[in-house]
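A.B. asks: Predicted model follows, preceded by the sequence.
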Amino acid sequence: MGGRWIRLIHGPSVTGCDYAGAVREPVQRFRTGGAGLTQSQLAERACVHTETIASVEQGRRPLKPDLAALLDQVLLRGR
């Protein structure tokens, strides 16, 4: 579990604008396309603030391993 996100955050090193794009697009794609969830719904299911999800998607907050694993679990259940 946490495989797809763990690879994302531990894969090739990206910083700044590259990091924002590298994280934002996959998180939004899995949230909206794969699981069909809004930011609020994902936040509620993951027991985090909506702002946390928004910040990760916008590249303002790094996607840390513990949150990555949690999002993986929630998004897999949402399918």
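C.D. replies: Perfect, thanks for sending it.
A.B. asks: drop to CA atoms for contacts and neighbour counts, all remaining ones
C.D. replies: Noted.
A.B. asks: Distance-wise, check the residue lying closest to residue 40 once chain neighbours are set aside relative to residue 56.
C.D. replies: Closest residue to residue 40 apart from its sequence neighbours, by CA to CA, 6 or more residues apart in numbering: residue 50 at 5.2 Å. As judged by CA to CA, to the nearest Å, residue 50 and residue 56 stand 10 Å apart.
A.B. asks: Can you pick out the residue with more neighbours from these two?
C.D. replies: residue 56 (19 against 16; other CA atoms under 10 Å).
A.B. asks: what about versus this one:
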Amino acid sequence: MENQRDFCTECRRETNYTLKKIKINQTIWEKEYTFEITAAFCNKCGGEMGIPGLMDYNMKEIDEQYRKASDNIGG
């Protein structure tokens, strides 16, 4: 999926972007978790881009990681 094109709101033009894994912290039921999600970054300015469908994909990634972490806790 590398070198796809979409509109960058930072550059204000259509540019290529690269998908990279990043870590985010989220608190669920007063417990903090670190999740690895996929983000798109503009190849021109380096800004993070909102790519159609990426938010849904990340929700699936977070759900899978949360369920795995919850099973390891014994919940």
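C.D. replies: Structure received. Bear in mind the structure is a predicted one, so any value in this text is a computation, not a measurement.
A.B. asks: TM value for the aligned chains?
C.D. replies: Overlay of the two chains. TM-score (TM-score structural alignment, normalised by the length of the second structure): 0.32; 39 aligned residues with a CA RMSD of 3.5 Å.
A.B. asks: isn't the residue nearest to residue 40 of the first structure right up against residue 57?
C.D. replies: No - applying CA atoms under 8 Å, one finds residue 50 of the first structure not in contact with residue 57, separated by 10.8 Å.
A.B. asks: Next, count neighbours for residue 70 of the second structure.
C.D. replies: Considering only other CA under 10 Å, residue 70 of the second structure is surrounded by 11 other residues.
A.B. asks: Next up, identify which helix or strand it is on.
C.D. replies: helix 54-73 (DSSP states H and E).
A.B. asks: what helices or strands is that helix leaning on?
C.D. replies: Where contact means 3 or more CA pairs under 8 Å, 6 or more residues apart in numbering; DSSP states H and E, helix 54-73 of the second structure is packed against strand 31-42.
A.B. asks: where's the strand it packs on relative to the chain centroid, distance-wise?
C.D. replies: Mean-position distance between strand 31-42 of the second structure and its chain equals 5 Å (CA atoms, centre = their mean, to the nearest Å).
A.B. asks: residues of it that come out buried?
C.D. replies: The neighbour-count check on strand 31-42 of the second structure (16 or more other CA atoms under 10 Å) flags 35, 37, 39, 40, 41, 42 as buried.
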